[in-house]
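**Student:** Sequence first, then the predicted structure, then my questions.
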Amino acid sequence: MTVYPLMPPGWKPDIERDYMAEQAREIEGFFSTPEPLTPTKMIWVTKDGRRLFVGEMTNDHLYNTINFLYRWGTVALPATILSVSQLLMCLQGEQATIGTDREVDRLSELTVTEFIEEEIPTWPRLLNEAEKRGMKIPGLVPRWS
């Protein structure tokens, strides 16, 4: 409910105008575009929505993020190949099946790190930051001492 300050005698509130203004504020807030919650090349978005520059991450956080993404890639790559190859059963027409076959072949030739690099824009920056700090890359070399 809108509270009006003391006004001169005879003044009446314009209820319709106030209602429309309130609705406009609600709609404006509803349709405003929020900050993107997806990682970019320089910013990592945590699971609780915090945005961190890769350079500001602690060593443990950086290590855990790289390790998480590598584990994710080892599961996501075969799952992606499987889902694309299952799409072949639904398609009709030579052109569609040829394109899907090529995509399955392309995905099959990717390594896990190449797949992650395609899917996660932050991946190269994370690896560069780890190398700059002298950290060992998980999955390839055991964790630093």
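**Tutor:** Sure thing, it's come through.

**Student:** going forward, measure contacts between C-alpha atoms and count neighbours the same way
**Tutor:** Noted.

**Student:** Summarise which helices and strands the top helix by length along the chain is packed against.
**Tutor:** Longest helix of the chain, by residue count under DSSP state H: helix 59-90. Where contact means 3 or more Cα pairs under 8 Å, 6 or more residues apart in numbering; DSSP states H and E, helix 59-90 is packed against helix 94-109, helix 112-119, helix 123-132.

**Student:** A further structure is provided below for comparison with the first:
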Amino acid sequence: MRASGARFAKILYVDTDFPRLKKLRKDLADFEKVSEMSFSSNRYLEFNPPKVNKGTGLKKLCQELGYQLDETMAIGDSFNDLAMIKAAGTGVGVANVSPEMRADCDKITEKTFDQGAVAEAIGRWVLPDYE
């Protein structure tokens, strides 16, 4: 695959058949040389420019704001969140996080995003004594 001169912000491929998306990613393995590939919501295959992901974004944000990565908490549910979860000081998966990602999470909430997982994570692990 040739990447010279190729520029893109993001490519999003949609398919509700997740096994077919996994096969497509495998078939397009050479694309990993010129892009960051990840799944989100079990229906999207995302292509970002090389080294562009939520993990590098979190690192850049910390640099800009003067924080250390170990002072951060990242919360996610899908593979497009994985680099961020791994980069953060505390990586949190929500209750319905992709099963293949659970081992990469430091903590797992009892709630999904729709049920208030972010509030739960802040209440349990950032401000547990706040009333």
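**Tutor:** Yep, that arrived. Source: prediction; values computed, not measured.

**Student:** Give me the TM-score for these two chains.
**Tutor:** TM-score of the superposed chains, computed with TM-score structural alignment, normalised by the length of structure 2, equals 0.26; 60 aligned residues with a Cα RMSD of 4.8 Å.

**Student:** can you pull the buried residues of the longest helix of structure 1?
**Tutor:** 62-63, 65-67, 69-70, 73, 76-77, 81, 84-85, 88 (16 or more other Cα atoms under 10 Å).

**Student:** Which one of the helices and strands packed on helix 59-90 of structure 1 lies nearest to Glu26 of structure 1?
**Tutor:** Evaluated over the helices and strands packed on helix 59-90 of structure 1, closeness to Glu26 of structure 1 peaks at helix 112-119, with 35.5 Å, by Cα to Cα.

**Student:** Just the angle for that closest one relative to helix 123-132, thanks.
**Tutor:** 120 degrees (axes from the mean of the first three to the mean of the last three Cα atoms, to 10 degrees).

**Student:** List the buried residues of the helix or strand where Leu24 of structure 2 lies.
**Tutor:** Element membership for Leu24 of structure 2, per DSSP states H and E: helix 18-27. Across helix 18-27 of structure 2, burial judged by 16+ other Cα under 10 Å covers Phe18, Leu21, Lys22, Arg25.

**Student:** Show the subsequent helix or strand relative to that helix.
**Tutor:** Assigned by DSSP H and E, the successor of helix 18-27 of structure 2 is strand 36-40.

**Student:** Against which helices or strands is that next one packed?
**Tutor:** strand 44-48.

**Student:** helix or strand right after the strand it packs on?
**Tutor:** Following strand 44-48 of structure 2 toward the C-terminus (DSSP H and E): helix 54-65.

**Student:** What is the burial count for Val92 of structure 2?
**Tutor:** Look at Val92 of structure 2: counted by other Cα atoms under 10 Å, it has 29 neighbours.

**Student:** Can you give me the distance of it to Leu24 of structure 2?
**Tutor:** According to Cα to Cα, to the nearest Å, Val92 of structure 2 and Leu24 of structure 2 sit 28 Å apart.
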